[in-house]
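Peer 1: got a sequence here, can you model it:
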Amino acid sequence: MEQVVWVRALSGCRLEVGFSDGLQGEIDVEPFLFGPMYAPLREPTFFQQVFVDSFGGVAWPNGADISAAGLHRRLERELALAV
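Peer 2: Okay, the predicted model is just below:
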């Protein structure tokens, strides 16, 4: 299973991520940001605090997280649409 090996917050609700299988690119994560746990991520300063968690996904200091599998599928979809 692929894991996120690095992540960088970009403007808006976008992340640049690199995966253990070599896939990398920018992902719009706004579709993942629903519910009270994810509300703080809409604040740019808080969104910038993203990090790779111990499970290989991405997370923020309040415990909000997005799985590597979900991010990987989203990036594959975005890259396919760009072709």
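Peer 1: please make it C-alpha for all contacts and neighbour counts, starting now.
Peer 2: Noted.
Peer 1: where do the strands sit along the protein?
Peer 2: With DSSP state E, the ranges of strands along the chain come out as 4-9, 14-19, 24-28, 51-52, 58-59, 65-66.
Peer 1: list of residues touching the third one?
Peer 2: By Cα atoms under 8 Å, 6 or more residues apart in numbering, the surrounding residues in contact with strand 24-28 are 13-18, 71, 74-75, 78.
Peer 1: emit the ChimeraX select command for whichever of the residues you listed are buried.
Peer 2: This is how ChimeraX selects the buried members of the contacts of strand 24-28, with burial counted by 16 or more other Cα atoms under 10 Å:
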select :13,15,17,18,71,74,75
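Peer 1: before we compare anything, build this one as well:
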Amino acid sequence: MCACSVLADWKLAVTFNDGLSGMVDMCTLVHQDNAGVFKPLRDVAFFESAYLEYGAVTWPNGADISPLAMYKAIKRDGIWQGDDELC
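Peer 2: Down below sits the predicted model:
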């Protein structure tokens, strides 16, 4: 992954090295009862602290998303909604 931009409503716009781009919708994952490591992302300022580390979208608490899982879903559907494989 070569680019990630934070959007409103717990969404990200991502672009992969081959030019594929799409949307990541984290809203359901972040707000579910068993959000685990993603629970701190409910704080908008914390969610906005997302950065790329080794090609993965990552947050300061160590939460990250598998770029391969996102790539597969975005290639298939144009969006990754947090219901696909996380790691």
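Peer 1: mind checking the TM-score on these two?
Peer 2: Once superposed, chain against chain, the TM-score is 0.77 (TM-score structural alignment, normalised by the length of structure 1); 76 aligned residues with a Cα RMSD of 1.9 Å.
Peer 1: so which of the strands of structure 1 is nearest F34 of structure 1?
Peer 2: strand 65-66 (11.5 Å; Cα to Cα).
Peer 1: how far does that closest one sit from the chain's center?
Peer 2: 7 Å (Cα atoms, centre = their mean, to the nearest Å).
Peer 1: and what of stretch 22-33 of structure 1?
Peer 2: 5 Å.
Peer 1: now distance to F34 of structure 1 too, for the contacts of strand 24-28 of structure 1, in TSV please.
Peer 2: Below are these laid out as TSV (distance: Cα to Cα, whole Å):
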residue	distance to F34 of structure 1
C13	12
R14	15
L15	17
E16	20
V17	21
G18	24
L71	15
R74	16
L75	19
E78	20
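Peer 1: structure 1: which residue goes with N17 of structure 2?
Peer 2: Aligned counterpart of N17 of structure 2 in structure 1: S20 (TM-score structural alignment).
Peer 1: pull the number of nearby residues for that match.
Peer 2: For S20 of structure 1, the count of nearby residues is 13 (other Cα atoms under 10 Å).
Peer 1: was I right to think it contacts V4?
Peer 2: Yes. In terms of Cα atoms under 8 Å, S20 of structure 1 counts as a neighbour of V4; the distance is 6.2 Å.
Peer 1: how far away is G19 of structure 2 from G78 of structure 2?
Peer 2: 13 Å (Cα to Cα, to the nearest Å).
Peer 1: oh sorry, the question was meant for C2 of structure 2
Peer 2: Relative to G78 of structure 2, and taking Cα to Cα, C2 of structure 2 is found at 17 Å.
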